[in-house]
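Chemist: Give me a model of this one.
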Amino acid sequence: MRTEHARLNHVNWVRLVRGNPYERPESRTLATLHGLNDEEREAYNDRRADWHANFGVIKTPQLVRAHSQLGEIVAANQHVGDRVRGAAVVDAPPGLGKTTIANSYAFRYWAKEMRRGLPDDTRFDRIPVIKVGLKANVTTKWLTERMCKFMGLPTTGTETALHDRLLDATVGCETRLIVIDEIQFLNFAGKEGRKIHNHIKFLANELPATFLFVGHSIRATTARSNAAIQDAARDQTDSRWTYVDVHPFQVGTEEGRQAWRSFLLTVESKLVLASLKPGMLADGLADYVYARTLGRMQHITSLIVRGCVRAIDSGEEQLTRDLLDNIKLEKLVDDGRISRVAGADRGVYDLASHKPRNLPRTTPRAPRATANVAGGTTPATKLTPPARPKPVRKSGPESKRPGSKAR
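Modeler: Here you go, the predicted structure:
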C-alpha cells in the first residue's frame, strides 16, 4: 500500500527514519511472469514500480565523503559553555543529491541518538533533529513557527514567546541537529535580509544544536549581498559556516571510472526485472548513461526508474540502449543529449570535461606536390607556373603597329 504524503513533523519523521516501507518483490523469470493472470501480473508490476521508485539511498563516494565531514562538524559541536558552534552548509548545483545526503545523515543521526539510553524509538520525549524546508519571502517569525510545528509545539503568541518556547523544547528534548533546506530562498539583501541574517545568528547562538543548511549557489548569494550586510556580520558568518561540497561522478581518472562502474553495479542489484543480465548497465551502458545524465544523481535516478517502468510495461524486462533512448529526462540534461551521446560513441566527446575532445588528426594529409630536380624528386612547397616572357619593344619603323601614323 502506498503511503500518503504527510506534513513534516517529528512524528512523521520517525516513519522516515525507520526506512523504506516497501519490500523488495520476489524475482521472477519470464516463464513464471507469463504464467500469471492479468490481475496477478498487475499487482506484481505495481509492487515492482513502488520498489524501484523507493529502493533506498546508495552509498556513493559523494555521500560517504559528505557524511564524514558532517559527522566531524556535529561531533565537534557537542560541547558545553559559550563557545561558538559552527554550522555546516551543503552547497551544490541542483540535481546532485544534496537533500538526499542531508536527510540520510539526519536519519542516521536520529536513529543513533534514539538508541542512546532509550529502549524504544517510539518515545517522543527525545527529538534529536528538526527539519524545515524554506520558501520564498521567509520571515523570522515564520521560520520559528516552522520549527515549533515540527516539534509539536503551539505556534500562538508573540515572536519572543515562540523563541522561548522553542529554546525550552530543544533543551528538554535534547535536539542537537537542525536541518534547514532550500536556504537559497533567503535573501540577505536589504533591511529584511539583515533581519533574517541576524535572526539565524541569534538561533545558532541560543539553541544548543548544530545548524545544517542545504541549498545551491549559497556562496554566490552571500557574495552578492555584500552591499547590504555589514562587513563584520558577513565575516562572522563566513567564520562559522563550513561548506560541504557535492560533485557529480567524475570519470576522468581510473579511480573515478571504477567508482562509476561500482555504482552502476549496485543500481543493477536493486532492480527487479525478469531479463536482468549482470553488467547490463555497468558494462554495456556505462558511457551512455553518463553522457545522458552528466553524472548527476537526480537524473541518473530518473533515467533508471523511468526505464524500469517502460521495460515492465513493454514486456522487454531489461534496460537496453534502444529503450533508454526513448526516455525523456529533465531539461537540464535532455538538451544536447543527442550530440553528447553521439560524440561519446565516436570518441570525440570527453565524458570527464563534458566538452568535445581535441583528438589528433586520424586521416592522412594529402601528399604534397613534388618537382623534379636534377633527376631526383624533391618536395616543393608550392608549384608555380613558368613565368611568361616579357615582350621586347623594338625601335624603328618595324616597331610601329599596323595602321599607325608616323608622327
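Chemist: CA only for contacts and neighbour counts going forward, please
Modeler: Noted.
Chemist: show me the contacts for the residue most central in space within the chain.
Modeler: Centroid-nearest residue in the chain, with Cα atoms, centre = their mean: L96, separated by 1.1 Å. L96 sits next to 246-248, 296-298 when contact means Cα atoms under 8 Å, 6 or more residues apart in numbering.
Chemist: Do a quick rundown of the strands in this structure.
Modeler: Ranges of strands in the chain, per DSSP state E, are 87-91, 129-133, 177-181, 210-215, 241-245, 349-350, 355-356, 370-373, 376-379.
Chemist: So what's the residue count around D91?
Modeler: Residues near D91, counting by other Cα atoms under 10 Å, number 24.
Chemist: That one and T242, how far apart?
Modeler: Using Cα to Cα, to the nearest Å, D91 is found at 10 Å from T242.
Chemist: ok, now S104?
Modeler: Relative to T242, S104 is positioned 19 Å away (Cα to Cα).
Chemist: go on, G152?
Modeler: 30 Å.
Chemist: who's more crowded, these two?
Modeler: Set G152 next to T242 and count neighbours by other Cα under 10 Å: T242 wins out with 19 against 13.
Chemist: Contacts only, for E330.
Modeler: The neighbours of E330, taking Cα under 8 Å, 6+ apart as the test, are H299.
Chemist: Repeat the analysis, applying 10 Å as the threshold.
Modeler: 95, 293, 298-299, 302-303 (Cα atoms under 10 Å, 6 or more residues apart in numbering).
Chemist: doesn't G97 make contact with Q62?
Modeler: Yes - contact between Q62 and G97 holds when scored by Cα atoms under 10 Å: they sit 9.2 Å apart.
Chemist: so what sits against both of the two?
Modeler: The overlap between the contact sets of Q62 and G97 (Cα under 10 Å, 6+ apart) consists of 246-248.
Chemist: For Q62, see how far away the residue nearest to the centre of the chain is.
Modeler: According to Cα to Cα, L96 stands 9 Å off from Q62.
Chemist: Mind listing the shared neighbours of these two?
Modeler: Residues within reach of L96 and of Q62 at once, by Cα under 10 Å, 6+ apart, are 246-249.
Chemist: Let's compare: structure for the following, please.
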Amino acid sequence: MTGEDDQNAALARFVLAGPPPMRDTLQGWDEWRANRDSFTPAPQLDLAAWRALGPRGRMLHDLHRAATHANLPMLETPMTRKVARRLTARLTTNRLKQKPTTRAGVMVTGGGAQGKTETVCAIAADSQEKWERLGKLLAPHGLPGTRDLPAPVAYVQTPVTAKPKSTCKAILNFYGAPITSRMDLPDLVRQVATSLHDHGTRALVLDDITRLRMHRADDQDTLDLIRAFMSMHVTLVLIGVNIPKSGLLREGRFDTRSGQVVFPPPKRTEVLGLEATQTERRFDLVELDRFHYDTPAQISAWVEHLAGVEECLRLLKAPAGMLTDGTMPEYLYKRTNGVAGLLERLVEDGCEEAIGSGEECLTESLLEGIEIDAEDGPGRDREAGEVPHVPEHKPTGQRKRVRNSSFDDHGPAAADTGS
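Modeler: A predicted model of the protein is given here:
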C-alpha cells in the first residue's frame, strides 16, 4: 500500500464513518475508549509539496487538513495536570479499599468550554486501562466470580430536568438494563445497585451535575440519592459548571486540613429506598480553571499552550511562531479570555477561513473577521452555565469570509494550477 493509499484509508475512517459513539452507553464508552487516540492528522506539507500532489491529491489533502483542524487533540495544561493528579489518586485509593466504608468522591468544577468532561473521561479511561493491564499481568486466566461484561467506569449525563426516577433511568440506560413502566422508584434504585455491582463498576461519572436546582424538592431528593450511591463501593465523580455557587455544597463544610467538602450523615434512616449509613460523605473539590495572563509564569503557560496548538495545524504558508510571536498571544487571550474551548473554536474557524481564502496562515487581521460561535449546542443547558461567555469583540476592519472550496470541482482548466 502506498503512502497515498494510507492517507486515503485514514481519511475514509473518519470522513465516511457514521456518527461518533455515545459515551453514555456501555458499548459507546468502550468504542470511544478504544478509538480515542486513533485519528491520524494530515502530513505537514509546504506550498511547493502541496502543488506537486496533483489535482486529486490536493483535494484529498485539503479535506484531510480540514479533518485535522476539526479534531484538534486535547493538550495537557497545568490545570488538567492538577485535576489528573487529584482524580487519579482518588480512583486508585478507592480501588484498593477492601473495607465496607463509604468511598470519598470527587467534584470537578470550572467554567463552560474549559474541557472538564474531556479531561475527566480521559483520566477515567486511562485508569480503567491501567487496571485492565494489571489484571492481565497478575491473573492472566481471570479470577472466579469476575463479570462477563465488566464496566469499571460508567459515564452518565444528568437529565436536564433531573428527578430521582429520570436519574436512575439515565444510569440504567448506560448498562442497557431493562426498564418497565411498572417500576417504581425503589425498584429503579435496586436495579441501579444491582447493575453497579454486577458490572463491577468502580467509578460513576455524573456530568452536568449543576443542572440540579436546589430550590426544587425533586432536585434535593436527586442529590440525596446520588450521595447514597457512595455507599455502593463506587467512586462518585461529579462534573459541573461553578459548583461552589450552584447550591450543591450548601449543606457541606470545607475541611481545610483535608481539602475536602464534608457533608453530614443523612437525617433519614432511608434515602429513597436505600438504607442510609451514618457516615459523612466527603468530596475532593478540584477546579479546572482557564488560563490567566497576569504573571510571567501564567503568560509562559499560555504561550506554551499556543505553541502546542500551532504544531497541530496544517496551513501551507504558516511561519514558525505563527501563534506565539509578537502580539498574537495577547490578541488570542483577549478574544478567548484564556478558555481552551473558545481558543479551539476560534482557531478551527480561522483555519477554515485561511484555507478557503488562500492565505494559508493565521493572522490577527484574518481572525478579526471570525466571530466565536458558542451558542447552545444539542443538550446544552444555558441556565446551568454550560454555554460559555464569549468576550465582546468589535472588529477593527470587516472582511468577508470565504467559503471552503475543498469539495469543489474546478474543472480541467484548473487541474494543474496551484494557490
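Chemist: before we move on, the earlier item: any idea what the residue nearest to the centre of structure 1 aligns with in structure 2?
Modeler: Correspondence of L96 of structure 1 to structure 2, assessed by TM-score structural alignment: Q114.
Chemist: what do you get for G152 of structure 1?
Modeler: Per TM-score structural alignment, G152 of structure 1 is aligned with G176.
Chemist: Likewise for V74 of structure 1?
Modeler: Aligned partner of V74 of structure 1 by TM-score structural alignment: L91.
Chemist: what's the nearest residue to its match if we skip its chain neighbours?
Modeler: Leaving aside its chain neighbours, L91 of structure 2 sits nearest to T235 (6.7 Å; criterion: Cα to Cα, 6 or more residues apart in numbering).
Chemist: Now do the contacts for the aligned partner of that neighbour in structure 1.
Modeler: Superposed on structure 1 with TM-score structural alignment, T235 of structure 2 falls opposite T210. Contacts for T210 of structure 1 were tallied using Cα under 10 Å, 6+ apart; they are 70, 73-78, 85-88, 129, 175-179, 204.
Chemist: What's the ChimeraX syntax to select whichever of these are buried?
Modeler: This is how ChimeraX selects the buried members of the contacts of T210 of structure 1, with burial counted by 16 or more other Cα atoms under 10 Å:
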select :70,73,74,77,85,86,87,88,129,175,176,177,178,179,204
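Chemist: Which parts of structure 2 are helices?
Modeler: Ranges of helices in structure 2, per DSSP state H, are 3-15, 26-35, 47-51, 55-70, 78-96, 116-138, 164-175, 185-198, 217-228, 296-312, 328-336, 340-357, 364-368.
Chemist: Quick one: those as JSON lines, columns for distance to P41 of structure 2 too.
Modeler: Shown next, in JSON lines, are the helices of structure 2 (distance: least, Cα to Cα, whole Å):
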{"stretch": "helix 3-15", "distance to P41 of structure 2": "9"}
{"stretch": "helix 26-35", "distance to P41 of structure 2": "14"}
{"stretch": "helix 47-51", "distance to P41 of structure 2": "15"}
{"stretch": "helix 55-70", "distance to P41 of structure 2": "5"}
{"stretch": "helix 78-96", "distance to P41 of structure 2": "23"}
{"stretch": "helix 116-138", "distance to P41 of structure 2": "19"}
{"stretch": "helix 164-175", "distance to P41 of structure 2": "31"}
{"stretch": "helix 185-198", "distance to P41 of structure 2": "38"}
{"stretch": "helix 217-228", "distance to P41 of structure 2": "40"}
{"stretch": "helix 296-312", "distance to P41 of structure 2": "8"}
{"stretch": "helix 328-336", "distance to P41 of structure 2": "24"}
{"stretch": "helix 340-357", "distance to P41 of structure 2": "14"}
{"stretch": "helix 364-368", "distance to P41 of structure 2": "23"}
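Chemist: wait, which of those helices is closest to V390 of structure 2?
Modeler: Closest of the helices of structure 2 to V390 of structure 2 is helix 328-336, at 6.8 Å (criterion: Cα to Cα).
Chemist: and R36 of structure 2, what is it in contact with?
Modeler: Taking Cα under 10 Å, 6+ apart, one finds 30, 73, 122, 125 in contact with R36 of structure 2.
Chemist: Neighbour count and distance to D37 of structure 2 added to these, as a markdown table?
Modeler: Below are the contacts of R36 of structure 2 laid out as a markdown table (neighbours: other Cα atoms under 10 Å; distance: Cα to Cα, whole Å):
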| residue | neighbour count | distance to D37 of structure 2 |
| --- | --- | --- |
| D30 | 17 | 13 |
| P73 | 16 | 9 |
| A122 | 16 | 10 |
| A125 | 19 | 12 |
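Chemist: got CSV for those, with distance to W131 of structure 2 too?
Modeler: As requested, the contacts of R36 of structure 2 are exported to CSV (distance: Cα to Cα, whole Å):
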residue, distance to W131 of structure 2
D30, 15
P73, 24
A122, 14
A125, 10
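Chemist: out of the residues you listed, what pair is the most spread apart?
Modeler: Greatest spacing in the contacts of R36 of structure 2, by Cα to Cα: D30 and P73 (19.2 Å).
Chemist: so who does T92 of structure 2 touch?
Modeler: 127, 131, 235 are the contacts of T92 of structure 2 under Cα under 10 Å, 6+ apart.
Chemist: Tell me which residue of structure 1 matches up with the first one.
Modeler: Using TM-score structural alignment, the partner of S127 of structure 2 in structure 1 is Y109.
Chemist: Its match contacts V179, correct?
Modeler: No - with contacts counted by Cα under 10 Å, Y109 of structure 1 stays clear of V179, the gap being 11.7 Å.
Chemist: so what sits against both of D91 and T242 of structure 1?
Modeler: By Cα under 10 Å, 6+ apart, D91 of structure 1 and T242 have these common neighbours: F213.
Chemist: do you know how far the corresponding residue of structure 1 for L225 of structure 2 is from N45 of structure 1?
Modeler: Mapped onto structure 1 by TM-score structural alignment, L225 of structure 2 lines up with H199. According to Cα to Cα, H199 of structure 1 stands 50 Å off from N45 of structure 1.
Chemist: what do you get for N326 of structure 1?
Modeler: In terms of Cα to Cα, N326 of structure 1 sits 21 Å off from N45 of structure 1.
Chemist: Same check on D120 of structure 1?
Modeler: According to Cα to Cα, D120 of structure 1 stands 35 Å off from N45 of structure 1.
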